[in-house]
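>>> Here is a sequence together with a model predicted from it:
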Amino acid sequence: MVVIGAGPVGLATAAELTRRDQEVIVLEQGQAPAAAVRQWGHVRLFSPWSEVTSPAAVALLEATGWSHPEPTAYPTGADWVRDYLDPLATVLGDRVRTGHRVLGVARSERDLLVDSGREGQPFVLHVERADGSMQRLLARAVVDCSGTWGAPNPLGAEGYPAAGETAAVDRILYEMPDGEADRDRFAGAATAVVGSGASALTALIALTSKPLHTPDSHVVWVVRRGTVESAFGGGELDELPARGALGTRVRAAVDARLIEPVTGFRVTGVQEQGATLALLATDGRRIEGLDQVVGATGFRPDLSFLSEVRLNLDPRLQAPVDLAPGIDPNLHSCGSVQPHGHDVLAQPEGDLFLAGMKSYGRAPSFLAMTGYEQVRSIAAALAGDLEAARAVELTLPDTGVCGGAGLFDEEASGDGGCCGTPQGPESLTLTGVAGSAR
């Protein structure tokens, strides 16, 4: 069996299959396990250690004398790698193959069109290795845990890069600002953060805290919604306290005029104006005088290497159709997900599963413990233990809010109240002090 991606959920899948005496290989395109997590190692998780370790992985690790980190502490990405993911990859040994990029998955000797004999054929993975050579690898089953990190959503309101966005890419960061590595880039700069999820809140906190925040700093928060109120989250009602604290801190920064919210702004262009940038909206407004932009607009799954296998995905979320209604941000953002396992995640090919963050498609509410339960069920099904595979139990912490994140148009009231959008185009130019955009 082949697992694509050696991130937290991919390694947990291998641990589950290994515990059930199944042969498994994990293919990771990065040069080290958990390559994506390493890229945001400076960011602290809002889930504690007790919720970011897989039971199957813990069992494997403890057999080697490993000790579980303090359950109530909150790791950074770097902590997660050093104290859990690297040791787990070491225990899994040569089952984990780094520098192996999957370019395609298919049924052996069958393309997408061919029906005849399809179900009886093994999967074949077309793999590019670090030295540039190609490998054709046969598999009984494939679990795609490749995540979404490598495919950030662009700034453009229609899902495509805004005009000028690609040309200005050197001044747009699609990751979280790092207080040390990015000091020269952001300290004292005029920065727009585009987005309204947890990543946007994290970026806003970094940009309004030392060392990135200085008396000369300017931070504009650009959202499509008619108000930022729902973006603050559930605060004390959030069952993940650290997640609730994100919104509380950003609200305080907005109240202190360290952040200038700009609402109802749907980006259509990024314009270079000499030493500065301007963001252009579909309604004609402009935000001028920017030095940098942080794109915190979410991620999307890379489905390109699955073009020759048959998928059954929701047309909006690009998530498995049976999972999509429970995670669709157009409907809710409650954080409560119905129990789901192998049967919900399976694709029409049979023994092909999307798991982990990739299973959520474009939905933003994935938690590590969701993925760990998913792959426990998948591994049980692949090992023939259908009773265990069906016994899925999953209770996720509530966010404390239940608003349809995708319904930014419907938020607006007819009389231009707190959720209303501006009545006409205006320009916003950053000037002398934080919060002075007009």
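Okay, I see it. Just so it is clear, the structure is predicted and the values come from calculations on it, not from any experiment.
>>> switch to C-alpha atoms for all contacts and neighbour counts from now on
Will do.
>>> which residues in the stretch 151-300 of the chain form helices?
Ranges of helices in the stretch 151-300 of the chain, per DSSP state H, counting those that start in this stretch, are 183-186, 198-207, 241-255.
>>> Out of these, flag the one nearest Ala167.
The closest of the helices of the stretch 151-300 of the chain to Ala167 is helix 183-186. By Cα to Cα, the value is 18.2 Å.
>>> List the neighbours of the closest one that are in contact with it.
207, 211-213, 292 (Cα atoms under 8 Å, 6 or more residues apart in numbering).
>>> Most neighbours of all those, which one?
Leu207 (31 neighbours; other Cα atoms under 10 Å).
>>> That residue and Arg286: what is the separation?
21 Å (Cα to Cα, to the nearest Å).
>>> now do Leu279
From Leu279 over to Arg286 (counting by Cα to Cα), the distance is 6 Å.
>>> out of the two, which sits in the busier spot?
Per other Cα under 10 Å, whichever of Leu279 and Arg286 has more neighbours is Leu279, with 28 against 21.
>>> Quick check: that one touching Arg266?
No - applying Cα atoms under 8 Å, one finds Leu279 not in contact with Arg266, separated by 9.4 Å.
>>> and the comparison structure, right after this:
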Amino acid sequence: MSAQQLPVIVIGAGPVGLAAAAHLVEHGIQPLVLEAGASAGAAVREWSHVRLFSTWGEVVDPAAEKLLAPTGWTRPDPATYPSGGDWAERYLQPLADALGDRVRLGAAVTGVSRAGRDRIVDADREAQPFVVHVQYAGGREERILARAVIDASGTWTTPGPAGGSGLPALGEKAAAGRITYRVPDLEDPAVRARYAGRRTAVIGSGASAFTALAYLAELAKSEDGRGTHAVWVLRRGISGATFGGGEADQLPARGALGLAAKAAVDDGCADAVTGFRTEAIERADDGSLVLVGEDGRGLQPVDEAIVLTGFRPDLSFLSEVRLNLDERLQAPVALAPLIDPNQHSCGTVYPHGHRELSHPEQGIYLVGMKSYGRAPTFLAMTGYEQVRSVAAAIADDTEAADRVELTLPETGVCGGAGLFDAPDTQQTDGGGCCAPAPQLIQLGAPAATSSGSSD
């Protein structure tokens, strides 16, 4: 069988992986999607209670919609906001069904290489197909040859730790029973009881932390949540950019989310602790947790901790292919400068495609959230543009691959370096590189919470 007759392996049946398959089908190329979970959108289903801050119109891929049209699928109102559960049930599952046997579930990719060539061997390397090692849920193993590999496996399974050094804090693993690394579903009675009337540390400064703060504030104001209080732990100080773009954000629900977090602090439902990098998590005599900073400062005990410090890519199964990744972000080198939070925190990057995502090992692409490595602020529509370009490149349609077919929204604010206590040099009263810092507005229910960044 010639290389052109082999399938393109897509790792992950999330939003971006399934979109990649749809674009490949559009080019007449056979995809094979390998999903480790038991259903399409397995990661998205784990945050099914969270409402996206992108509308339906922004989280449905055009090629996927074309593939769905003959099935009688009806697109939801493009101006409304789906939850993760809505996204999975009303879009991802129908899309996987439309792809049929081109999607395999319970299929975990454990290795990718070149057939007969390990990472070291140069000889005739590019002429060899990729070989993808798969382990199925029942224990069976298989190796599949592929003409190209698109890794859209996301970062959901590898959340960042509480430790400020990037390593788990001392005692973090021992305290695992009181720590979660996901936004809790406070509509679930058992989960609600875990946090109601208790002190909870929320560690992190992004959209997920905003979400948790807003949810806990809503719980604190409810009849059964009296006494609920949050302690928001930030590694940086609070500046005008801390809460995002507010009314200046071109994704209004994303801006409202930051303002809801600000309201939680201003209303007294949460205390903010700034400049705190967790070194250890100790157990008090009553079983509560004491967060200790690198400077030796200990916070008042909390009953629970929600650690929302971002995600990182799992590169272990790609160790035999030659990737060119930025040493800090673990993102493709050509993409890294566009998304590096050491340089800016705008969360705004121009649309990019196969050229920024290419590697020395031709024919393998990291796309979706995984392409961002450890950088935050990924949008689903960014991933859709990525795979549109990548699929065209695999189909040798360079003109289409190089074309830009997306305009991304601005966050509405830029806060300078986003990772440490550097001055917010880009934030000025006159607007700086973006708009002025937002002012607090009063909100009702918590705003939408997620961009749909899980792949």
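Received the coordinates, thanks. On a predicted model such as this, the values are computed, not experimentally measured, just so you know.
>>> TM between them?
Put the two chains on top of each other and the TM-score (TM-score structural alignment, normalised by the length of the first structure) is 0.92; 413 aligned residues with a Cα RMSD of 1.4 Å.
>>> before we move on, back to that, let's see which of the contacts of helix 183-186 of the first structure end up in strands.
Gln292 (DSSP state E).
>>> now, which of the contacts of helix 183-186 of the first structure sits nearest Thr227 of the first structure?
Distance to Thr227 of the first structure across those (Cα to Cα) is lowest for Leu207, with 20.8 Å.
>>> Can you give me every residue that contacts that closest one?
Leu207 of the first structure neighbours (Cα under 8 Å, 6+ apart): 177, 186-187, 213, 219.
>>> Most neighbours among these, which one is it?
Neighbour max across those (other Cα under 10 Å) = Val219, 29 neighbours.
>>> roughly how far apart are that residue and Val9 of the first structure?
35 Å.
>>> Same question for Thr98 of the first structure.
The value you get for Thr98 of the first structure to Val9 of the first structure, if Cα to Cα is used, is 16 Å.
>>> can you check Val270 of the first structure too?
Taking Cα to Cα, one finds Val270 of the first structure at 36 Å from Val9 of the first structure.
>>> Just tell me what Ala355 of the first structure corresponds to in the second structure.
Matched to the second structure by TM-score structural alignment, Ala355 of the first structure sits across from Val367.
>>> What's the local residue count around the nearest residue to its match once chain neighbours are set aside?
With Cα to Cα, 6 or more residues apart in numbering as the criterion, Val367 of the second structure has its nearest non-adjacent residue at 5.2 Å, and that residue is Ala152. Ala152 of the second structure: 31 surrounding residues under other Cα under 10 Å.
>>> same question, the one 4 residues further on
The burial count assigned to Trp156 of the second structure is 21, neighbours taken as other Cα under 10 Å.
>>> quick one: what helix or strand has the aligned residue in the first structure for it in it?
Aligned counterpart of Trp156 of the second structure in the first structure: Trp149 (TM-score structural alignment). Using DSSP states H and E, Trp149 of the first structure is not contained in any helix or strand.
>>> Surely Trp149 of the first structure touches Phe299?
Yes - Trp149 of the first structure sits in contact with Phe299 when judged by Cα under 8 Å, with a separation of 6.5 Å.
>>> what's the closest non-adjacent residue to the equivalent of Gly41 of the second structure over in the first structure?
With TM-score structural alignment as the criterion, the equivalent of Gly41 of the second structure in the first structure is Ala34. Excluding the flanking residues, the one nearest Ala34 of the first structure by Cα to Cα, 6+ apart is Gly7, at 4.3 Å.
>>> contacting residues for that neighbour?
33-37, 85, 145-146 are the contacts of Gly7 of the first structure under Cα under 8 Å, 6+ apart.
>>> Pull out the buried members of the residues you listed.
Among those, those classed as buried by 16 or more other Cα atoms under 10 Å are 33-37, 85, 145-146.
>>> In the second structure, what sits opposite the residue nearest to Ala34 of the first structure in the alignment?
With TM-score structural alignment as the criterion, Gly7 of the first structure pairs with Gly14.
>>> Pro69 of the first structure now?
Using TM-score structural alignment, Pro69 of the first structure pairs with Pro76 in the second structure.
>>> ok, now how distant is that match from Asp397 of the second structure?
Counting by Cα to Cα, the gap from Pro76 of the second structure to Asp397 of the second structure is 32 Å.
>>> Comparing the two, which residue is more hemmed in?
Pro76 (17 against 14).
>>> list the contacts for the equivalent of Ala395 of the second structure over in the first structure?
Counting by TM-score structural alignment, Ala395 of the second structure lines up with Ala383 in the first structure. Neighbouring residues of Ala383 of the first structure by Cα under 8 Å, 6+ apart: 17, 20, 22.
>>> Among those residues, which ones are in helices?
Leu17 (DSSP state H).
>>> ok, now which ones touch the counterpart of Pro261 of the first structure in the second structure?
Aligned counterpart of Pro261 of the first structure in the second structure: Ala272 (TM-score structural alignment). Counting by Cα under 8 Å, 6+ apart, Ala272 of the second structure touches 231-234, 265.
>>> If we use 7 Å, what do you get?
Ala272 of the second structure is in contact with 231-233, 265, counting by Cα atoms under 7 Å, 6 or more residues apart in numbering.
>>> And the residue of the first structure most remote from its centre, how far from Ala391 of the first structure?
Most distant from the centre of the first structure: Ser116, at 37.5 Å, with distances by Cα atoms, centre = their mean. Taking Cα to Cα as the measure, Ser116 of the first structure falls 34 Å from Ala391 of the first structure.
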